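In: sequence and predicted structure, then a few things I'm wondering about:
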Amino acid sequence: MNRWTSPADVRDMLEKRWKRGDFLRAVLEEESVPNIDLPYRIRLSRPSSREMTEHFDDVRRWIETIRSFADRRGCDVEWKTVDHRQLGRNDVPIALVVPTIPHVASIIGAQNELESFRRQVTQLLSRLPETAAWIRSRPFDLLPLEDDLDRLIRFVEWMRGNYPSGMYLRQVDIPGIDTKFLEKYTGTLSAWLDLVLPAERIDRSYRAAKQFEQRYGFSRKPDLVRFRLLDSALVPAFAGFADLSVTATDFSNCPFIDRGVKRLFVVENDISALALSDTPDAIAVFGRGYYFDYLAEADWLAHLDVHYWGDIDTHGFAILNQFREYAPHARSLLMDRETLLAHRTYWTREPRPFRGTLERLTEHERTLYGDLASDTFGDNVRLEQERIRFGTVRMAVQGTTLSA
């Protein structure tokens, strides 16, 4: 008993299908939706012959509950006549038939969602019919857009008729649309623009939402590279500045060698980079994790003595591996087994270790990386560079000067 389908069970089944978006997709009526046929039939779990004998009063109440629920909700009931040896002939409900999507919405309390969806579908498809595929694949993403839908459509319409060609998003002059608004909706706008714009207007080498400007022809705020001069003798060649931030383009084009630079350190931790000093002919570049695009055009890098100093953990070696794509001759600094073991009391845990294959490491680096990745020293061991004793750092940096 009590395995019989109840009105609450019906609501739960419909709500699960609703949350999957199947009923909203069916609203489009442009293609069939798998397993959604209207009227929508829900098979009922019903009493067995034995249960009808032993719990006949409960069965009658259950039948009346289903009948009453169907009447209140405007649904139909499919019946089956059961011939029972003791009870005679009885009509038992075997399925509940929900005639339309509005009936589904009424049963689960989603009438407002349905009406909002219909309004927005009508508005969006009347102006940007190409977005039908997006609605079909992500119907619930449309629902929160109602208050801003007109502005979103107007921006896409503007893009369809205008070529940004190097302008900044800030320069888009459409009433009611500002940079903050566009930045809030780059994901949605990217999905629509990919469907609306011709292929030649989209640079697919850039990711849609995260590199929105580059993907659709806008200029973006230039990346800045920060570096410090570790030798005071270099300062006059850099207009008297010892700590500079320049665009990635300017950094790549800077004649560092002509200005006396012979040694370059990439240091991931800012305070560690600030603490370095008194190193002849050297500069320290403030690292930014996996981002090294600013070195793509720096041909002069091949002529410098280059060192990379990052954390001793799996991502530290993964970043070093990526850095060597731009500086194959780069040597790691303080990323060795001896340094790790000498600072055991400073170990912490790496939150999400990297487990991939790294092809650009030296034999010793690869062995240490493998031990970290396989938890040879313990679970997710890491030694962050700022935890290394500074006397050890000073000696290591001096050692690069002697070996240069």
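Out: Now that the structure is in, tell me what you want to look at. Numbers count the residues shown, from 1 in each chain.
In: could you use CA atoms for every contact and neighbour count after this?
Out: Will do.
In: and the residue nearest to residue 302 when sequence neighbours are not counted, what does it touch?
Out: Counting by C-alpha to C-alpha, 6 or more residues apart in numbering, the nearest residue to residue 302 once its immediate chain neighbours are dropped is residue 327, at 6.6 Å. Going by C-alpha atoms under 8 Å, 6 or more residues apart in numbering, residue 327 touches 301-302, 306.
In: of the residues you listed, buried ones?
Out: Among those, the ones that count as buried by 16 or more other C-alpha atoms under 10 Å are 301, 306.
In: quick one: the strands in the stretch 101-250 of the chain?
Out: 224-229, 243-247 (DSSP state E, counting those that start in this stretch).
In: take those and lay them out in TSV including distance to residue 264 and mean neighbour count.
Out: Putting the strands of the stretch 101-250 of the chain into TSV (distance: least, C-alpha to C-alpha, whole Å; neighbours: other C-alpha atoms under 10 Å) gives the following:
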stretch	distance to residue 264	mean neighbour count
strand 224-229	10	21
strand 243-247	14	15
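In: how about these, which one is nearest residue 108?
Out: Among the strands of the stretch 101-250 of the chain, the nearest to residue 108 by C-alpha to C-alpha is strand 224-229 (52.8 Å).
In: what angle separates the closest one from strand 243-247?
Out: Orientation check (axes from the mean of the first three to the mean of the last three C-alpha atoms, to 10 degrees): strand 224-229 against strand 243-247 gives 150 degrees.
In: okay, pairing it with this:
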Amino acid sequence: MTPDAWSRPEDVVETLRRKWAGGRYLTDAAHGYPFEPIAVSLKGPTASDALHHYEQALAWSQSWAPSLHPQLRLQTKSIGGRNGLPSHTVPARAWVETRPALWALLGVTAQVDHFHSLCERTALHGSGLVDWMADHPMKVLPHAELWHQLVRTVCWIRDHTTKQVYLREIDVPGVDTKFIESHKAILAELLDHTLPKDRIDTDAPKSDLATRYGFRTKPIYIRLRYLGASPLPFSELTVRADELARWSPAVRTVFVLENEITYLSLPPVADAIAILGSGYAAALLRHLPWLDNVALYYWGDIDTHGFAILDQVRGRFPHTTSILMDRTTLLAHEAHWSQEKTQAHGNLTRLTPEEAHLDQDLRNATYGPHLRLEQERIAFATVRETLMRQQG
């Protein structure tokens, strides 16, 4: 073994630091478990190494002098003494025998003291979080300076009914929506531990605190425009989805499309409205039961995402008809083709045979890789002619 492979004091510290980073040492301390002395085996010179690298072996042995490492107890062994080789006593194992010695060796005494202080103060809130802290100390330490604000936030949520409350209304000193947004990952872990199961929507991701923990969520708005004569003093409205669900615009035809400028420039169509889907048509339309009783048309980009949205819309409204999402339209606008960055995945089961065939051709790069035709690139004369045909 070459001298480069011999264990150095900093190697021992690094070995222990990796275990510290895993949280085991602080977890045992937080739970009050007795300390078990820790042994780290040392790689050192053999008798032959000591003979051929005497100066280096001597320097190595001196680097382990007890006065240089007061936190360690060194266990030694003898090498040599046979076959004419001289005998030497060298370090064989380094022991850490107390927790204070371990904390000092790793330079974490202040962190440990702060952690214990956090546990003591957290216990005063009766939140049941101290056991969680003991099990996850390395999730606590990065948030140590903000820990009491996090705990108070969790306790406020625990003690209040949140169904009619927005996250903005949490009333904790130093806590606002930016604080909550910046620390939602750790808050989610603490809330999952603290709240009863009936207050946690496990289907909602931890990143969506409002939905997961029963707060009021930002309302969904639907934007619509009358293409014919409006019975209101407005030609265009943006309305809360839950309110629009209870009020029908009293038209026979509804066009849903994704592009805003196309939505704004649609030609007049009697007894019809346009709804701006903006990529979320399926999520928006499910709130509007009166769409069951109208002629519903969906117009999206001719690409895999457009057909995926169409498939989702039909999941709620099977009578939906697509417009300008056909092979004839695609081939007539070759000069305006572009590419999707990524294609949509999933098994689409609600497309017509013609739509499914075109969607498959797009996926198979029949006309080119990741091909798409965006709706705003379709000739406006074609749009006008198609809408008039639907009206007729």
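Out: Thanks, I have the structure now. What you see is a predicted model, and the numbers here were worked out from it, not measured in a lab.
In: care to give me the TM-score?
Out: Once the chains are laid over each other, their TM-score by TM-score structural alignment, normalised by the length of structure 2 reads 0.82; 389 aligned residues with a C-alpha RMSD of 3.4 Å.
In: considering the contacts of residue 327 of structure 1, which are maintained in structure 2?
Out: Contacts from the contacts of residue 327 of structure 1 that recur in structure 2, judged by both residues aligned by TM-score structural alignment, their matches' C-alpha atoms under 8 Å, are 301-302.
In: can you lay out the contacts of residue 327 of structure 1 as CSV showing distance to residue 161 of structure 1?
Out: As requested, the contacts of residue 327 of structure 1 are arranged in CSV below (distance: C-alpha to C-alpha, whole Å):
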residue, distance to residue 161 of structure 1
301, 43
302, 45
306, 48
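In: aligned to residue 60 of structure 2, what sits in structure 1?
Out: Alignment note: residue 60 of structure 2 maps to residue 62 in structure 1; criterion TM-score structural alignment.
In: residue 77 of structure 1 sits in which helix or strand?
Out: Per DSSP states H and E, residue 77 of structure 1 falls inside strand 76-84.
In: do the same with residue 315 of structure 2
Out: Going by DSSP H and E, residue 315 of structure 2 is in helix 304-316.
In: that helix corresponds to what range in structure 1?
Out: So helix 304-316 of structure 2 sits over residues 314-326 in structure 1, by TM-score structural alignment.
In: what about residue 27 of structure 2, distance to residue 279 of structure 2?
Out: Note on residue 27 of structure 2: its distance to residue 279 of structure 2, by C-alpha to C-alpha, to the nearest Å, is 47 Å.
In: neighbour count: the two, which is higher?
Out: Using other C-alpha atoms under 10 Å as the criterion, residue 27 of structure 2 and residue 279 rank with residue 27 on top: 20 against 16.
In: excluding chain neighbours, what is closest to the more buried one?
Out: Spatial nearest neighbour of residue 27 of structure 2, excluding adjacent residues (C-alpha to C-alpha, 6+ apart): residue 134 at 5.0 Å.
In: what does residue 243 of structure 2 align to in structure 1?
Out: Under the alignment (TM-score structural alignment), residue 243 of structure 2 pairs with residue 250 in structure 1.
In: which bit of structure 1 covers stretch 147-158 of structure 2?
Out: Aligned by TM-score structural alignment, stretch 147-158 of structure 2 falls on residues 149-160 of structure 1.
In: all helices of the stretch 201-350 of structure 2, in order?
Out: Ranges of helices within the stretch 201-350 of structure 2 are 209-212, 241-244, 260-265, 281-285, 304-316, 327-332, based on DSSP state H, counting those that start in this stretch.
In: mean shift of the last one relative to structure 1?
Out: On superposition with structure 1, the mean distance recorded for helix 327-332 of structure 2 (mean C-alpha distance after the TM-score superposition for structure 1) is 4.4 Å.
In: can you name the residues in contact with that helix?
Out: Contacts of helix 327-332 of structure 2 (C-alpha under 8 Å, 6+ apart): 302, 358, 373, 378.
In: OK, contacts around the second one?
Out: Contacts here follow C-alpha under 8 Å, 6+ apart; on that basis residue 358 of structure 2 touches 326-327.
In: find the helix or strand that it is a member of.
Out: Assigned by DSSP H and E, residue 358 of structure 2 belongs to helix 353-363.
In: pick out the most distant pair among the contacts of helix 327-332 of structure 2.
Out: 358 and 378 (17.2 Å).
In: picking that back up, what's the average distance for the helix holding residue 358 of structure 2 when superposed on structure 1?
Out: With mean C-alpha distance after the TM-score superposition for structure 1, helix 353-363 of structure 2 departs from structure 1 by a mean of 3.5 Å once superposed.
In: list the buried residues of that helix.
Out: Neighbour-count burial for helix 353-363 of structure 2, counted by 16+ other C-alpha under 10 Å, picks out 355-356, 358-359, 361-363.
In: can you check stretch 43-50 of structure 1 too?
Out: Going by neighbour count (16+ other C-alpha under 10 Å), the buried part of stretch 43-50 of structure 1 is 44, 46-47, 49.
In: repeat for stretch 54-66 of structure 1
Out: 59, 62-63, 66.
In: rewinding a little: out of the buried residues of helix 353-363 of structure 2, which is nearest to residue 145 of structure 2?
Out: If you rank these by distance to residue 145 of structure 2 using C-alpha to C-alpha, residue 363 comes first, at 51.3 Å.
In: tally of neighbours for the aligned partner of residue 303 of structure 1 in structure 2?
Out: Matched by TM-score structural alignment, residue 303 of structure 1 corresponds to residue 293 in structure 2. Residue 293 of structure 2: 12 surrounding residues under other C-alpha under 10 Å.
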